[in-house]
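Enquirer: can't give you the sequence, but here's the structure:
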């Protein structure tokens, strides 16, 4: 009986040790899993548009800052200055085939999408330099295209900067909007 009692005591000690380790492990996971304090304030998003045959035409990767009761265009985003078109990294646009952007030819490839907001129009810039943070190193000698589109008023306030595509029979219209403002840029298949 002593051997059996010794084995039983050893098993109980091991189980107790296992339970303590398990509790410590779970406690460490629960405290680290609940720490969302450093989450990105302007989360990244992506939008893609497809041709009628379902092949991809264009994709945009960008970050979505919030309005948060701030005056946006002319204040937070100054007029007549190059803007990264979102937050964080410069907005990236990929064309999967040759396209016409507001009537100007652009070859398939990945580019940065910058804008220069003004009260009545925005200048849309397709720039060959990619993987840039903001517009701090923007280099206009790398511009592939500059074109202007008129500013329009939104039907309702747009809280988060947003980009989407509106498909057409021969491409898509690129819509970018925030606060009470949006612009529309026609993108058409080149062929």
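Expert: Yes, it's here. Owing to the predicted nature of the structure, the values given are computational and were not obtained by experimental measurement. Residues are numbered from 1 along each chain as shown.
Enquirer: CA atoms for contacts and neighbours, from now on please.
Expert: Will do.
Enquirer: Show the contacting residues for residue 78.
Expert: Residues in contact with residue 78 (Cα atoms under 8 Å, 6 or more residues apart in numbering) are residue 117.
Enquirer: do you know how far it is from residue 155?
Expert: Distance from residue 78 to residue 155, counting by Cα to Cα, to the nearest Å: 23 Å.
Enquirer: Likewise for residue 108?
Expert: Applying Cα to Cα, the value for residue 108 to residue 155 is 34 Å.
Enquirer: What residues sit buried inside stretch 19-28?
Expert: Neighbour-count burial for stretch 19-28, counted by 16 or more other Cα atoms under 10 Å, picks out no residue.
Enquirer: Over to stretch 74-94?
Expert: Buried, per 16+ other Cα under 10 Å, within stretch 74-94: 77, 79, 82-94.
Enquirer: Could you tell me the end-to-end distance of that stretch?
Expert: 28 Å.
Enquirer: again, but for stretch 80-96
Expert: 30 Å.
Enquirer: Contacts for stretch 175-184, please.
Expert: Residues outside stretch 175-184 that contact it (Cα under 8 Å, 6+ apart): 67, 72, 122, 149-166, 173-174, 185.
Enquirer: Name the residues of it that are buried.
Expert: 176-179, 181-184.
Enquirer: now do stretch 32-46
Expert: Neighbour-count burial for stretch 32-46 [16+ other Cα under 10 Å]: 42, 44, 46.
Enquirer: Which other helices and strands does the strand or helix carrying the last one contact?
Expert: For residue 46, the enclosing helix or strand under DSSP states H and E is strand 44-50. Of the remaining helices and strands, those touching strand 44-50 by 3 or more Cα pairs under 8 Å, 6 or more residues apart in numbering; DSSP states H and E are strand 56-63, strand 152-168.
Enquirer: Below is an additional structure, to be compared with the one above:
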């Protein structure tokens, strides 16, 4: 009996030592977030966006850190992913239900919003224009400074506007169901 207890104790201490030896990565510098387009809090989502939220940290953002007129991953780390749970229209362009990458080309006065079929890409380094599913240009506006890049949805007649903002830049992308 004593040998069994001793053996259990040794195995337990060995497990604790192994668990304590596990190394965990530090916090993400640009934490991952999810934004949903839903008719109400209890409804199933109609659109879901998974993206990383880079921080301003006193830097000049658009035109400097994020270059104007260059394809951007629309956040940090991996390219942002957008999932449509049913067919939608972005402006007048039809998009089939499914998961896509969301790229943007920020400009001073307007942004190009790109829905692309290539998934699991790091940044925009391997962006392939040939895999674009839809593109739309939307006007750029300004608002109060946001420290973290953010995406939210607002309900509009027959769909949603995806609102993106960082620093003082704001854009709205129309999606209709």
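Expert: Sure, I can see it. Predicted model, so just to flag it, every value in this text is computed and none were measured.
Enquirer: quick one: which of residue 108 and residue 155 of the first structure has more around it?
Expert: Using other Cα atoms under 10 Å, the more surrounded residue of residue 108 of the first structure and residue 155 is residue 108, with 14 against 9.
Enquirer: now for the more buried one: what does it line up with in the second structure?
Expert: Per TM-score structural alignment, the equivalent position to residue 108 of the first structure in the second structure is residue 97.
Enquirer: Cross-check the contact I'm expecting between that match and residue 89.
Expert: No: contact criterion Cα atoms under 8 Å: residue 97 of the second structure and residue 89 do not qualify, at 10.3 Å.
Enquirer: between the two, what contacts are shared?
Expert: If you check residue 97 of the second structure and residue 89 against Cα under 8 Å, 6+ apart, no residue is contacted by both.
Enquirer: Where is the longest strand in the second structure?
Expert: Criterion DSSP state E: the longest strand present in the second structure is strand 159-176.
Enquirer: what lines up against residue 12 of the first structure once you look at the second structure?
Expert: Checking TM-score structural alignment: residue 12 of the first structure goes with nothing.
Enquirer: name the helices or strands packed onto whichever strand or helix holds residue 12 of the first structure?
Expert: For residue 12 of the first structure, the host element (DSSP H and E) is helix 2-33. Helix 2-33 of the first structure is packed against no helix or strand, with contacts defined by 3+ Cα pairs under 8 Å, 6+ apart.
Enquirer: What residues does the most centrally placed residue in the first structure make contact with?
Expert: The residue lying closest to the centre of the first structure (Cα atoms, centre = their mean) is residue 62, at 2.6 Å. Shown in contact with residue 62 of the first structure (Cα under 8 Å, 6+ apart): 44-46, 85-87, 89-92.
Enquirer: Just put these in a markdown table and tack on distance to residue 140 of the first structure.
Expert: As requested, the contacts of residue 62 of the first structure are arranged in a markdown table below (distance: Cα to Cα, whole Å):
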| residue | distance to residue 140 of the first structure |
| --- | --- |
| 44 | 25 |
| 45 | 26 |
| 46 | 25 |
| 85 | 15 |
| 86 | 19 |
| 87 | 20 |
| 89 | 17 |
| 90 | 14 |
| 91 | 16 |
| 92 | 16 |
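Enquirer: Tell me which of those fall in helices.
Expert: Assignment to helices by DSSP state H places none of the contacts of residue 62 of the first structure there.
Enquirer: Inside strands: which ones of the residues you listed?
Expert: Per DSSP E, the contacts of residue 62 of the first structure map to strands at 44-46, 91-92.
Enquirer: Closest to residue 5 of the first structure out of those?
Expert: Relative to residue 5 of the first structure, the closest of those is residue 44; by Cα to Cα it sits at 61.5 Å.
Enquirer: which residue lines up with that closest one in the second structure?
Expert: Match for residue 44 of the first structure (TM-score structural alignment): residue 32.
Enquirer: Then residue 145 of the first structure?
Expert: Aligning on TM-score structural alignment places residue 145 of the first structure opposite residue 134 in the second structure.
Enquirer: Name the nearest residue to its match, ignoring sequence neighbours.
Expert: Excluding the flanking residues, the one nearest residue 134 of the second structure by Cα to Cα, 6 or more residues apart in numbering is residue 115, at 5.2 Å.
Enquirer: Now the equivalent of the one you found over in the first structure: which helix or strand?
Expert: Matched by TM-score structural alignment, residue 115 of the second structure corresponds to residue 126 in the first structure. Residue 126 of the first structure is located in strand 121-127, with elements delineated by DSSP H and E.
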